[in-house]
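1. my questions are about this predicted structure, shown below with the sequence.
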Amino acid sequence: MQLEGWVTAETVRRWLEESDRVLVAAGAGLSAAAGYDYGDAERFRELLPGLHRLGLRSRYLFGTPLPKDMMWGYWAVHIDDIRHSPGPNPLYRRLRTLVGERDHWVVTSNVDALFARSGFAADRVFTPQGDYGRLQCTVPCTPETWPSKPFLDRILAVYDRETGRVTDPRALPRCPNCGADVFPNVRVGPEFVDRDYLPTGRRLVRWLDDAPTDSTLLVLELGAGFNTPGVIRLPMEDVVRRTPRARLVRINPLHPDVPADLGERALSVPLGADRFLDRLER
């Protein structure tokens, strides 16, 4: 169902009050609302002026034919900004306050660790798409991954932001095990190393399956569209379908539609996460 204005806010507040368990499910739209919009051309220009002068305008550079030194300059600046920036994010902190003391979990396609950095318990945040905080071998020769920050710090020390190039090729990262190329530990193909994330995913499944029969679950989905619908959007619909006392609130300014078969157990909110929280807090 889709309601308007204060009625929507009142419904969400009531559903929260009636729920003893909350599953927060988030896509890229949540981080965009929190200030990390990959399509923000002005922010791209500020961070990466050398690449901007080449005509690039978006942080979505997968498949862009850049030389290795420029690509690693991009990765170092991008990941340092979104993953290693200090302190919690205000929007994520507001979301944490909204959840309160209810028993909760998080599942997110975002790889920026903003949930864990903003007050959510890291061992209850499932990130099936990986984490910018780790690097992996591209072969991969090993299921081991490595913290990205030491590698990126070496790159940034010799990065020329005006040209977009890494000036010392010795700073370009290699696999410590076999010497092959490395890549951020995020899901882009079958070589993705997911070993570190699977135990958390299994614990989330147990939390869902072992719920008391009289408990009420609220799935609070924010900013999950159709870039990777099989990661957040469609699984959340299935969770609600197979959980009798579950409800879905879908917050999305462009794709807020909810499945008709969920009936009155699903609420469509055509807003960004920031405006949604503004309305709830009035």
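-> Alright, I've got the coordinates.

2. hey, let's count contacts and neighbours off CA atoms from now on
-> Will do.

3. ends of stretch 171-186, how far apart?
-> In stretch 171-186, first residue to last residue: 21 Å (Cα to Cα, to the nearest Å).

4. buried ones in it?
-> Under the neighbour-count criterion of 16 or more other Cα atoms under 10 Å, stretch 171-186 has 171, 172, 173, 174, 175, 182, 183, 184, 185, 186 buried.

5. secondary structure element for the closest residue in space to the first one that isn't next to it in sequence?
-> So that's residue 171. Closest residue to residue 171 apart from its sequence neighbours, by Cα to Cα, 6 or more residues apart in numbering: residue 155 at 5.4 Å. Secondary-structure assignment from DSSP states H and E places residue 155 in helix 148-157.

6. included below, for side-by-side comparison, is a second structure:
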Amino acid sequence: MHDLKPIAEKIREADAILIGASNGLSITEGLHLFADNAAFDKLFGDFKRKYGLGCLLQGMAAHWPSEEEKWAFWARLIHHYCGQYQPTPVMKDLKAIVGEKDYFVITSNGEGHFELCGFDPSKIYEIEGNWLTMQCARPCHDTRYPSLEVAQKISAAEQGGRVPTELVPRCPKCGGPMDIHMGAGQRMIPDTAAQAQFQNFLKTYHGKKLVVLELGIGWRNQLIKAPMMRLVAREPNANYVTINLGEIYIADNIKEKSFGLDGRLDELLPALRSACERIEQQDLC
């Protein structure tokens, strides 16, 4: 059994919380990009049989025979995981843990669930793009456009794994094809605004009490985990909390200011929320 009181105390004392999230959080919410499971079969069984897709990620990276088929896949994906999404208990627990504190979210997840759960979009950096925006596939310019309503409309019109040609999104400037922001690969337009907001957050809390709360990130992750550990190492008043199932890695140079929780997010986050609430009640007494 983990003793969560010391972590809850660090959160109570913190000036701000930096949340890092990757696949482990998505999987907890029932969205598994890498799995050929019952959920994938139910949603994309026809694509699996026709194209040999083995998981969602393969569909996201596929070279589709036509724009009509590409958008049938993406529209169905976005309609199901974004349009029909309801905030999950694990995300509600996370919001409660953050409470009224300032925060920033950096994530390699692209399904937009932080924003859909009410986290401030100006405090989220989706480092590998997201499903809720689209861009010119070339790209001829760097504007990103909302995709959710478009995907909902296309999904309703899809038949037999294709969408009507007249509904295929086209670039408003060059008339060429569009890509979902996260599906643009090497041509993905960087989110410079979010990058700047993240740097501003780090500048604001430099030297202050910062809790880095890392959710479902494996030890190989060089996009989020490695930079976060380096941040904790150079920030004298930062503490590092990593929660992951079956694999906890903490660099030696930050071990004395770190906590590693090996377990399920949907069990540990509600427990951590309760520990935070108990400390809050003690403060009020």
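-> Looks like it came in fine. Just so you know, these numbers come straight off a predicted model, no measurement behind them.

7. all strands for the stretch 151-282 of the first structure, in order.
-> Secondary structure of the stretch 151-282 of the first structure (DSSP state E, counting those that start in this stretch): strands at 159-160, 165-166, 182-186, 217-222, 246-251, 266-269.

8. average gap between the third one and the second structure?
-> The one in question is strand 182-186 of the first structure. Following the fit onto the second structure, the mean deviation recorded for strand 182-186 of the first structure is 1.1 Å by mean Cα distance after the TM-score superposition for the first structure.

9. can you name the residues in contact with that strand?
-> Contact with strand 182-186 of the first structure is made by 111, 129-138, 145, 148, 173-175, 192-193, as judged by Cα atoms under 8 Å, 6 or more residues apart in numbering.

10. aligned against the first structure, show me the partner of residue 152 of the second structure.
-> Alignment note (TM-score structural alignment): residue 152 of the second structure maps to residue 153 of the first structure.

11. give me every residue that touches the nearest residue to its match once chain neighbours are set aside.
-> Among residues not flanking residue 153 of the first structure along the chain, residue 76 sits closest, at 7.7 Å (Cα to Cα, 6+ apart). Going by Cα under 8 Å, 6+ apart, residue 76 of the first structure touches 152, 153, 155, 156.

12. kindly recompute the last result at 10 Å.
-> 70, 148, 149, 151, 152, 153, 154, 155, 156, 159, 166 (Cα atoms under 10 Å, 6 or more residues apart in numbering).

13. kindly report the same for residue 6 of the first structure.
-> Residues near residue 6 of the first structure by Cα under 10 Å, 6+ apart: 12, 279, 280, 282.

14. three-state assignment of the first one?
-> Same thing as residue 12 of the first structure. Under DSSP: H, G, I helix; E, B strand; the rest coil, residue 12 of the first structure falls in the helix class.

15. just give me the neighbour total for the aligned partner of it in the second structure.
-> Alignment note (TM-score structural alignment): residue 12 of the first structure maps to residue 7 of the second structure. Neighbour count of residue 7 of the second structure, defined by other Cα atoms under 10 Å: 19.

16. is it true that residue 7 of the second structure touches residue 274?
-> No - in this structure, residue 7 of the second structure is not within contact of residue 274 by Cα atoms under 10 Å, at 11.7 Å.

17. distance of residue 191 of the second structure from residue 183 of the second structure?
-> Remark: distance between residue 191 of the second structure and residue 183 of the second structure (Cα to Cα) = 14 Å.

18. with adjacent residues omitted, what lies nearest to the residue sitting furthest away from the middle of the first structure?
-> Relative to the C-alpha centroid of the first structure, counting by Cα atoms, centre = their mean, residue 168 is the outermost residue, at 31.9 Å. Closest residue to residue 168 of the first structure apart from its sequence neighbours, by Cα to Cα, 6+ apart: residue 158 at 6.2 Å.

19. picking that back up, out of residue 191 and residue 183 of the second structure, which sits in the busier spot?
-> For residue 191 of the second structure versus residue 183, the count of surrounding residues by other Cα under 10 Å is larger for residue 183: 24 against 17.

20. quick one: that one and residue 74 touch, right?
-> Yes - the criterion here is Cα under 10 Å, and residue 183 of the second structure meets it with residue 74 at 9.2 Å.

21. and for those two, which residues touch both?
-> Applying Cα under 10 Å, 6+ apart, one finds that residue 183 of the second structure and residue 74 are jointly contacted by 59, 60, 131.
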